[in-house]
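Asks: I would like the atomic coordinates for the input below:
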Amino acid sequence: MGMDPWLPFGFRVGQGDSSQSLELAGANWQIIRLKSKDRCLLVKRDLLSKWQDDGLVEDGIFFELENTSHEIWYALSSWDRTLCSVQDGKVVKSKSVAAAFAVALKETRQLGSQFGFQDAIYFERISRLLPTYTVSERASDEDVLGRWLTGGVHISASAVRRMDQAMAWLNEREIRQVLAYAGIAPSEVLPGTSPSDIELTTNEVVASEAAISSDVTRARLDTFELPGRPQLAAFFNEHVIDIVRNQERYRAVGIDFPSAMILHGPPGCGKTFAVHKLIDFLGWPSFEIDASSVASPYIHETSKKVAQVFTAAIEKSPSVLVIDEMEAFLADRDMGSGHHRVEEVAEFLRRIPEAIENNVLIIAMTNRIDLIDPAIQRRGRFDHIIEVDFANAEEITSLLKNLLKSLPTADDVNVELLADELSGRPLSDVSFVVREAARLTAREALPLIDHAMLMSALRVVPARDREGGKRKHKIGFI
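Replies: Next up is the predicted model:
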């Protein structure tokens, strides 16, 4: 079939990235390359629904694209993780890549015996083979693994001798290990293999499989979560947590530490809450630069205090340095802010790269990104500029469910209806409504928080008037 891209060149995808080229396509899916060299999986709603119904993908993996003529959902994959069609035949020839594919095959198979993987999409980031449910004849798991490892040759992976002859980059013992990762038993024993060799190989396989399984489980359980902000949480997991967790793998390709980032958006959109949750998750010492802590009317004094905070953060690294209300320090120098302001900007320009090199995660926040000096926004200082807008109904629904799950609630609570009422408000309003409803329930000596109490709490915080009561830009995390 023809490969007509669903998205035009330069279409915005994810956190400030954009589409560059189409790599692979099927009837209901496409894999595209982004300008950052990362890849992106695009799927139509009906295919995604099948994956969700079959329990193959969890919430927070796919997000809906806005401003498209079709209902398209996307999931991001970093450039160093495999995202391809099983039929593509382009395999990076290394034992670790083979083992990762085998683990994904086994874990996906454990979710159901009805799936056929001959037409699947291999998504290494979530350790899944995602079937596309075509009508092509189903192949066995042994054939799928054999074809993928050999780059398209129709060999059953369980035929160890033939596999060993077809591949120069995996030896017989490594092939058996990969089979064990996939939960596939070999169908033959090579001549000259002694019982002790088989026992040794089996022990190695068990130990290696346990280590890989542990790594996958830990990665899934030890995931940063941000109720009501799944896309922002996904960004932190991809660009901060994964780099910190797998430092050796990233250092091998020249990435030593997460890049600095700017979060911008209106007051009350949840920037500060998100940053504090991330700091708590990392467990690192944190330092803050804001107007109340470093601003001074004396010449050179502000620059001196800024330098002291950077030095303290470097000495305690790994650490987090938060620059709050960055427009107070880093406004555009062309706007005529005076010599002292130029000096402050220059101090930041000098210290930010130094801090990153010394394992300091820098997160800046602002309500006015339009005022920030362009030199500060240049990649190399802040690689990621992320817009955090007010939450939409779907995000508020997620937050409400998270806040209410530990509280006694009545069956009549309609979270979706309440979320519609709260859509477009600061996340602090959402938390307040739940707390106020709990207070009203306790005051009335009632055993459960019901929908009427939540609506009563909602009336305490009337909707804020913004631009005549109508929003003029999109709601949600971009």
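
Asks: alpha carbons only for contacts and neighbour counts from here, please
Replies: Noted.

Asks: which residues of the stretch 301-450 of the chain fall in strands?
Replies: 319-323, 360-366, 384-387 (DSSP state E, counting those that start in this stretch).

Asks: do you know how far the residue minimising distance to the centre of the chain is from Leu226?
Replies: Note on the chain: the residue nearest the mean C-alpha position is Ala234, at 2.5 Å, using CA atoms, centre = their mean. Computed with CA to CA, to the nearest Å, the distance linking Ala234 and Leu226 is 9 Å.

Asks: what's the answer for Trp51, then?
Replies: Separation of Trp51 from Leu226 (CA to CA): 23 Å.

Asks: neighbour count winner among these two?
Replies: In this view Trp51 and Leu226 are compared by other CA atoms under 10 Å, and Leu226 has more residues nearby, 20 against 16.

Asks: wasn't Ala75 part of a helix?
Replies: No. The assignment for Ala75, made by DSSP: H, G, I helix; E, B strand; the rest coil, is strand rather than a helix.

Asks: settle this for me: it is touching Leu48, isn't it.
Replies: No. Using CA atoms under 8 Å, Ala75 is not in contact with Leu48; the gap is 10.8 Å.

Asks: which parts of the helix or strand where Tyr181 lies are buried?
Replies: Assigned by DSSP states H and E, Tyr181 belongs to helix 172-182. Within helix 172-182, the residues that count as buried by 16 or more other CA atoms under 10 Å are 172-182.

Asks: so which of the residues you listed comes closest to Val144?
Replies: Ala182 (10.9 Å; CA to CA).

Asks: please report the distance of Glu248 from Asp256.
Replies: Distance of Glu248 to Asp256, given as CA to CA: 8 Å.

Asks: more neighbours: which of these two?
Replies: A direct count of neighbours by other CA under 10 Å for Glu248 and Asp256 places Asp256 higher, at 18 against 13.

Asks: so who does Leu403 touch?
Replies: 431, 434 (CA atoms under 8 Å, 6 or more residues apart in numbering).

Asks: what residues are shared contacts of Glu248 and Asp256?
Replies: By CA under 8 Å, 6+ apart, no residue touches both Glu248 and Asp256.

Asks: please, which helix or strand holds Ile262?
Replies: Going by DSSP H and E, Ile262 is part of strand 261-264.

Asks: which helices and strands does the helix or strand that comes right after that strand pack with?
Replies: Remark: after strand 261-264, the chain's next helix or strand is helix 271-282, criterion DSSP H and E. Other helices and strands packing on helix 271-282, by 3 or more CA pairs under 8 Å, 6 or more residues apart in numbering; DSSP states H and E, are strand 360-366.

Asks: could you also give me the structure for this next sequence, so I can compare it with the first?
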Amino acid sequence: MLLENWLPIGFVLPGGAACGRVLHGGADWQIIATDHGTALLTAATLARRWHTADIVTDEQIELVTFGGAEYGMIKCASGAVLAPLWRCSTPDGQKEALALARALQSTRACDITVSLHDALYVAQIERLLPVYGPDSQEDGLVLGRWLSGGVSIDVASIDRLCGLSSWLTPKDVEEIIEVAGLAASGQARRMHRSANDGIDAQRREQYVKEGTALKSCSTNHGASKYVTPFVLAGRPRLAAFFNEHIIDIVANQERYRLLGIDSPSAVILHGPPGCGKTFAVEELVTYLDWPCFEIDASSVASPYIHETSRKVAEVFDKAMNSAPSVLVIDEMEAFLADRAAAGSSSHYRVEEVAEFLRRIPEAIKNGVLIIGMTNRPDMIDPAILRRGRFDHIIEVDYASAEEVEGLLLHLLEPLPKDETVHPVALASSLARRPLSDVTFVVREGARLAARAGESCLRQQHLLDALALCPSRVEAAVERKIGFT
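Replies: You can find the predicted model right below:
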């Protein structure tokens, strides 16, 4: 689901940093990009709860006011880890693992009861900040899942954990357990000795297989975090394409490099407005967790001679300097229209296209994933579309009823609802419509339920919301103005 910024993009935070887009978010918190790094914004109630428990101090969390609402804020410098624990990449070595173990221990010194399975890791203040979700997990399982790259395993299973993580030794795990305040109990140590002395060959072979499978996803850039496949709600075929042509290459770089493939090819997504191109790209960027750079009319277009080409070159340079990174070219037809159709009066357009022709292959070789988006592929210069620059041109049409059903299930999953809610009945009415209509129906249905004083969502709320969201054809008929 696309996350709506609590603070406007460009809003200046205390200290001078400007807000960017939301990277991760929950009901009471958002992690946003800033031009100085990242920042955690929280609802005032959540910030007070941390403060009351002494998990954060007055010096660590600031107050931000906007539109009459108050938010807590923790700023993090560029490069400092700030992410939900379940989205953090597995550690590259003992130093990173011990840093998180210290954060867990520091939080536990303040609150010994709250579950940290859905906590936010703020490396700069060395804390795991709980968000007080309904589920719970023991700390040993929380730590084991992170060390193993997502496998449900307790740190007490020392040998198996070592088999799943190539850099870990039993001594490493014991040190991490001790630093985290989870000093291995006598029972855990007995499990360790038994695993070393009496484990049968079949189980040992299985551990090796699991470790090999996960280690194959490990790269210099921490690609072991890509063990879980990328999922795109409502777009399984597009998700399958991303998994095969992008994520598998990123997660298994050494294997692909042996066969001459250094990085994923550039991709163009084309389709009508509202079909979900931007949503798909944002979800992919969030999954990869790479720096993202954008080229669009608002950022680089200029009426001055050579200025647009200069700005385009600057964005490409920034993306290459930050590689691995993603470079998104939105509304491609605005920059890369066919030079033959431009005429002699548009020689500056020819210069801009030439700049892209030169830069795209260079950026791909330097580890930049380039994704273009357009509604009009027929307008783009043929030299841009040829293989070697953009190898894949993918059509993204409006979602079918089956795809809408998948998105509805995804959007409705975290919401309280009764047994009357039936996404299949809504999917046929929302098929072939912009995905924003699907999001609107769920959000508006939830609003209608809350306004009626209900504690859960019902099918009638969704149907009422659907009635408030006519299709474009219906809306055109209703809003038609004529004269007699």
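
Asks: picking that back up, against the second structure, where does the strand holding Ile262 of the first structure fall?
Replies: Mapping strand 261-264 of the first structure onto the second structure (TM-score structural alignment) gives residues 267-270.

Asks: and that stretch against the first structure, how far off on average?
Replies: Compared with the first structure after the fit, stretch 267-270 of the second structure shows a mean deviation of 0.4 Å (mean CA distance after the TM-score superposition for the first structure).

Asks: look at Arg472 of the second structure and say how many residues are nearby.
Replies: Arg472 of the second structure: 11 neighbours (other CA under 10 Å).

Asks: and it, what's its match in the first structure?
Replies: Checking TM-score structural alignment: Arg472 of the second structure goes with Arg464.

Asks: likewise for Phe390 of the second structure?
Replies: Using TM-score structural alignment, the partner of Phe390 of the second structure in the first structure is Phe382.

Asks: just checking, its match touches Leu263?
Replies: No. With contact defined as CA under 8 Å, Phe382 of the first structure does not count as touching Leu263 (10.4 Å).

Asks: between these two, who's got more neighbours?
Replies: Leu263 (22 against 19).

Asks: for Arg333 of the first structure, see how far away the more buried one is.
Replies: Separation of Leu263 of the first structure from Arg333 of the first structure (CA to CA): 21 Å.

Asks: and for Leu448 of the first structure?
Replies: According to CA to CA, Leu448 of the first structure stands 57 Å off from Arg333 of the first structure.

Asks: ditto for Ile72 of the first structure
Replies: Shown here: Ile72 of the first structure relative to Arg333 of the first structure, a distance of 42 Å by CA to CA.

Asks: what of Gln30 of the first structure?
Replies: 44 Å.

Asks: look through the first structure and tell me its longest strand.
Replies: For the first structure, the longest strand by residue count, based on DSSP state E, is strand 17-25.

Asks: so it corresponds to what in the second structure?
Replies: Going by TM-score structural alignment: strand 17-25 of the first structure matches no residues.

Asks: kindly report the same for stretch 295-309 of the first structure.
Replies: Under TM-score structural alignment, the match for stretch 295-309 of the first structure is residues 301-315.

Asks: residues contacting Val206 of the first structure?
Replies: By CA under 8 Å, 6+ apart, Val206 of the first structure lies in contact with Ala180.

Asks: wait, a helix at it?
Replies: Yes. Assessed with three-state DSSP, Val206 of the first structure lies in a helix.

Asks: how near is it to Ala98 of the first structure?
Replies: Remark: distance between Val206 of the first structure and Ala98 of the first structure (CA to CA) = 16 Å.

Asks: what does Ala166 of the first structure give?
Replies: Distance from Ala166 of the first structure to Ala98 of the first structure, by CA to CA: 15 Å.

Asks: got it, and Thr366 of the first structure?
Replies: Distance from Thr366 of the first structure to Ala98 of the first structure, counting by CA to CA: 44 Å.

Asks: relative to Leu446 of the first structure, how far out is the counterpart of Val442 of the second structure in the first structure?
Replies: The equivalent of Val442 of the second structure in the first structure is Val434 (alignment by TM-score structural alignment). Distance from Val434 of the first structure to Leu446 of the first structure, counting by CA to CA: 15 Å.

Asks: quick one, which of the two is more surrounded?
Replies: Val434 (21 against 11).

Asks: please name the nearest non-neighbouring residue to that one.
Replies: Leu454 (6.7 Å; CA to CA, 6 or more residues apart in numbering).

Asks: the one you found and Arg435 touch, don't they?
Replies: No. Applying CA under 8 Å, one finds Leu454 of the first structure not in contact with Arg435, separated by 9.2 Å.

Asks: out of these two, which sits in the more crowded spot?
Replies: More crowded of Leu454 of the first structure and Arg435, by other CA under 10 Å: Leu454, with 22 against 16.

Asks: what's that one aligned with over in the second structure?
Replies: Matched to the second structure by TM-score structural alignment, Leu454 of the first structure sits across from Leu462.

Asks: tell me the spacing between the aligned partner of Val328 of the second structure in the first structure and Ile289 of the first structure.
Replies: Mapped onto the first structure by TM-score structural alignment, Val328 of the second structure lines up with Val322. As judged by CA to CA, Val322 of the first structure and Ile289 of the first structure stand 6 Å apart.

Asks: count the neighbours of Ala419 of the first structure for me.
Replies: 22.

Asks: repeat for the one 4 residues further on
Replies: By other CA under 10 Å, the residues close to Ser423 of the first structure number 21.

Asks: what do we get in the second structure for it?
Replies: Using TM-score structural alignment, the equivalent of Ser423 of the first structure in the second structure is Ala431.
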